[in-house]
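J.: Structure, please.
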Amino acid sequence: MILLPAHPQPKDNEILSSWMVRLAFANGLPLHTFYSAYLGYKEPIWSRDIDRHPSDGLLNVISRRSGQALEKLKSLTLSSYEGFLFERLPLTGNSPWIIPAGLFHRTRQRAGMQFCPLCLRDDVVPYYRRCWRLALYAMCEHHLCIMREYCPSCSTPVAFHRHGIGRGKDIPAGALRFCHRCDVDLSQTPPDHLFWSEARSFSRLVATIKSLEQPGSNLWHVFSPCGVPFFQGIRVLIGVINGRNGHGLRQQLGEIFGIKIGNDDPKKHFDFEGLGAKERLTLLLAVIWLTDDWPKRFLNLCSLAKFTRSRLAEDFRALPFWLACMADEYLDSRSYVLSSEEIIAAGYYLKNKQQTVTWQLLGVTLGLPRDSAKAAWQIWTSRNS
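T.: As a prediction, the model looks like this:
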């Protein structure tokens, strides 16, 4: 098989769709013409989220004509985070930590892709990073600015695959730097920084973000031996703070940091992945702060907000072990309910001591308040009448 005239190498941490667009444009062709007519791949490409699970047929065609190994191409996809950020990436539907694209034909109804304007400005050849699809990546690890999701001029989501669509429409040099709709240079977007008063949690979040591309760096050994349970717990805590039961937690955190944390509008408690970058960033920083000095800080916050175990998760079995253990040990405010067998055993204990079984003595023996002691005595008398 003859290699393509131009076959640029994938950039560091580049996402598959970005490289596929650059590959077509480097060979001087619009996307549909390049993949359908030139490479002969007739199946739909851009109406799907190809950064999740591209078809083997597509990858095989690209591999043969570009000289890139199949494993290299697969490493450009979001499935490369499996076993680290999440257990499995589903073929379709929303997935934890992945910003949804909201695909409708070839258009994007939701953000889907973020960008750092300063990274695009620094790039000799502009390209989009794989980690920019992650909701966890709300801040650029290099420039520490909040990630952007929409064109600052026309508010259109980033969709670099739509460059060159339309009769007579040229593909600009460095196309990925520009908005496909209004041609504004995205790299000139003014960067936005968040003021956060607590330096340690800020540094820990930056280190956590950097670990996304360095899976060997273990920042969560206190919580879990691997990444998946740690990130599951982080997402649960974010959901709790930003959920319908988290008003007290949000209020306390807002007073601590002097900044709004989460959303108090009951109609706008979206999944974390559907929130804007700034809102995601404040929630992440708050949770990372809570996990420092774990679980003392979190328990103090729960005490102030009168937050109990039952509010932590609707399905308690879904909690990772490190979070479930903490909740069972420190947040469980449920009273222990004595079984009938325990009450009967206490009654026989008193009889063996030659004492008359009264509700008062049952209460003292079992450590029960007045009403519970009377209820226990009724169970005793019903068994011994």
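
J.: Every contact and neighbour count from this point should use C-alpha atoms.
T.: Noted.

J.: what helices or strands is the helix or strand that contains Phe298 leaning on?
T.: Under the criterion of DSSP states H and E, Phe298 resides in helix 296-305. Contact here means 3 or more CA pairs under 8 Å, 6 or more residues apart in numbering; DSSP states H and E; on that basis helix 296-305 packs against helix 247-257, helix 277-291.

J.: Adding mean neighbour count and distance to Ser66 as columns, could you present those helices in JSON lines?
T.: As requested, the helices and strands packed on helix 296-305 are exported to JSON lines (neighbours: other CA atoms under 10 Å; distance: least, CA to CA, whole Å):
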{"stretch": "helix 247-257", "mean neighbour count": "17", "distance to Ser66": "51"}
{"stretch": "helix 277-291", "mean neighbour count": "21", "distance to Ser66": "35"}
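
J.: Looking at those, which is nearest to Ile344?
T.: Ile344 sits nearest to helix 247-257 of all the helices and strands packed on helix 296-305, at 42.8 Å, using CA to CA.

J.: returning to that earlier point: pull out the buried residues from the helix holding Phe298.
T.: For helix 296-305, burial by neighbour count (16 or more other CA atoms under 10 Å) applies to 298-299, 301-302, 305.

J.: Can you identify the element that follows the secondary structure element (helix or strand) that Phe25 belongs to toward the C-terminus?
T.: Using DSSP H and E, the element containing Phe25 is helix 16-26. Where DSSP H and E defines the elements, the next helix or strand beyond helix 16-26 is helix 31-32.

J.: packing partners for the helix or strand that that next one is followed by?
T.: Later in the chain than helix 31-32, the nearest helix or strand by DSSP H and E is helix 56-66. Helix 56-66 is packed against helix 70-74, with contacts defined by 3+ CA pairs under 8 Å, 6+ apart.

J.: name the helices or strands packed onto the helix it packs on?
T.: Secondary-structure packing of helix 70-74 (3+ CA pairs under 8 Å, 6+ apart): helix 56-66.

J.: and for comparison, fold this next one:
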Amino acid sequence: MPFPRPFLQPHLSTDPAKPSGAYRFTDHSVLRPWVSRVWFARLFPLLPKWLAANLVTLMSTGALTSVLVASLFADRMGPAVFALVQLIAMQLYVAGDHLDGMQAAASGTTSPLGDFLDHHCDLWAGCVLCYGFWRLIGSTPDWLLPVLIGFMIVGFAITYVERAERKALHFTAWGTLEAMAIVTMFYLSWCFIAMREWWMQQLVGTLPRTMLVAGLGVVMALGVIVVIARRLTRVPVPLLLFVATVVALAFACFWRLSVAPMLAWFVMVLAGADYVARVMHAHTTLQPRPWPDLITALAVMALCTVPQDAVNVDATILALTVWLLVRYVITLTRILWGWRQHWVWINAREAKP
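T.: Okay, the predicted model is just below:
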């Protein structure tokens, strides 16, 4: 959302008699000022003024479902077509992710619901793009997917834990928009056979040159995590337990039990999305610091320690998936129902640039 920096969010408390869940927002993105001025400012007049900002958020994130669907048919589609599908979906998402904030501000419909949807959908979007990238480069090496997803989830978690702890949300100079620009250039190059062959050549040992892009993404995510951890000085225990759960879940799904990659991805994202959603909601509503789901944590630790021949992998993963899905649906339902008065289907007044 293109807010001035620094900017004190004013809309997170609708009742002046209650304490505010406002936070200080700073954005030091290298590309955002230029992209906002050159690209998003020109796109915004084309957006229907009656279209609610929350719908823009959901539509732009929903466009990324095409990446998941295309990944099921990636071998039939061919590498160039698959890359173009991801490229188009990513551009639609990036545009919507910025236009929703502009639409909300122009129509006077900013709300805690919009703030939650905007930031929470980013987690799903990032994880979908990570999976699509991994499928595009040939699903190798196997360990790359859990590493990408793990860093993505932990990066989001610590970002919003910092917002809750310090009442501040900081976006670094090299963040999401810069990562999107790098991946955009990579997808464009992948459409050409010569460049695609160059990317697939060995870099070190059996690792292809595509690891340069993946490694850069991991380094950027790790940098965000380290910087925020240093600002926190004392990392909350619930966050440490959550990180341990994510690491153990990745180990159990991808290495110990050899779960199907898409299912393992879905299980990890569900676990991360549930915790991050509750962290976001607790900050906005001034509730106590939430803990990660202890049932999930205990189940995952058991999967990592119980002898493999004593585990029915299919039944165990199915039960864990159902549990996480039900829990996440309940979490989202409670959050969205509590803010139902902020849902807007059609803007009541014209949105002006």
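
J.: Can you pull the TM-score for these?
T.: Scored against TM-score structural alignment, normalised by the length of structure 2, the superposed chains reach a TM-score of 0.27; 160 aligned residues with a CA RMSD of 6.6 Å.

J.: Quick one: name whatever helix or strand follows the one helix or strand Val128 of structure 2 maps to.
T.: Assessed by DSSP H and E, Val128 of structure 2 sits inside helix 112-136. Later in the chain than helix 112-136 of structure 2, the nearest helix or strand by DSSP H and E is helix 144-166.

J.: what does that following helix rub up against?
T.: 23, 123, 126-127, 130-131, 134, 168-170, 214, 217-218, 221-222, 224-225, 228-229, 232, 239, 243, 246-247, 250, 254, 265, 268-269, 272-273, 275-276, 279-280, 282-283 (CA atoms under 8 Å, 6 or more residues apart in numbering).

J.: buried set for the helix or strand following it?
T.: Per DSSP H and E, the first helix or strand lying C-terminal to helix 144-166 of structure 2 is strand 168-171. For strand 168-171 of structure 2, a neighbour-count test (16+ other CA under 10 Å) marks 168-170 as buried.

J.: Just put those in TSV and tack on distance to Phe156 of structure 2.
T.: Shown next, in TSV, are these (distance: CA to CA, whole Å):
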residue	distance to Phe156 of structure 2
Ala168	14
Leu169	11
His170	12
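
J.: Name the nearest of the residues you listed relative to Val204 of structure 2.
T.: His170 (35.2 Å).

J.: For Ala297 of structure 2, see how far away that closest one is.
T.: Using CA to CA, to the nearest Å, one gets 29 Å for the distance from His170 of structure 2 to Ala297 of structure 2.

J.: now Ala105 of structure 2
T.: Taken as CA to CA, the span from Ala105 of structure 2 to Ala297 of structure 2 is 40 Å.

J.: With Thr305 of structure 2 instead?
T.: The gap separating Thr305 of structure 2 from Ala297 of structure 2 is 13 Å, by CA to CA.

J.: ok, the two, which is more surrounded?
T.: A direct count of neighbours by other CA atoms under 10 Å for Thr305 of structure 2 and Ala297 places Ala297 higher, at 19 against 10.

J.: Which strands or helices does the helix or strand harbouring the more buried one pack on?
T.: Assigned by DSSP H and E, Ala297 of structure 2 falls within helix 294-305. Packing partners of helix 294-305 of structure 2 (3+ CA pairs under 8 Å, 6+ apart): helix 237-251, helix 313-338.

J.: what inclination does the last one have with respect to helix 112-136?
T.: Right, helix 313-338 of structure 2. Counting by axes from the mean of the first three to the mean of the last three CA atoms, to 10 degrees, helix 313-338 of structure 2 lies at 150 degrees to helix 112-136.

J.: Report the buried residues of helix 313-338 of structure 2.
T.: Of the residues in helix 313-338 of structure 2, 313, 317, 320-321, 323-325, 327-328, 331-332, 335-336 count as buried by neighbour count, 16+ other CA under 10 Å.

J.: Adding distance to Pro79 of structure 2 as columns, could you present the residues you listed in JSON lines?
T.: Shown next, in JSON lines, are the buried residues of helix 313-338 of structure 2 (distance: CA to CA, whole Å):
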{"residue": "Val313", "distance to Pro79 of structure 2": "32"}
{"residue": "Ile317", "distance to Pro79 of structure 2": "31"}
{"residue": "Leu320", "distance to Pro79 of structure 2": "33"}
{"residue": "Thr321", "distance to Pro79 of structure 2": "31"}
{"residue": "Trp323", "distance to Pro79 of structure 2": "36"}
{"residue": "Leu324", "distance to Pro79 of structure 2": "33"}
{"residue": "Leu325", "distance to Pro79 of structure 2": "32"}
{"residue": "Arg327", "distance to Pro79 of structure 2": "37"}
{"residue": "Tyr328", "distance to Pro79 of structure 2": "34"}
{"residue": "Thr331", "distance to Pro79 of structure 2": "38"}
{"residue": "Leu332", "distance to Pro79 of structure 2": "36"}
{"residue": "Ile335", "distance to Pro79 of structure 2": "40"}
{"residue": "Leu336", "distance to Pro79 of structure 2": "39"}
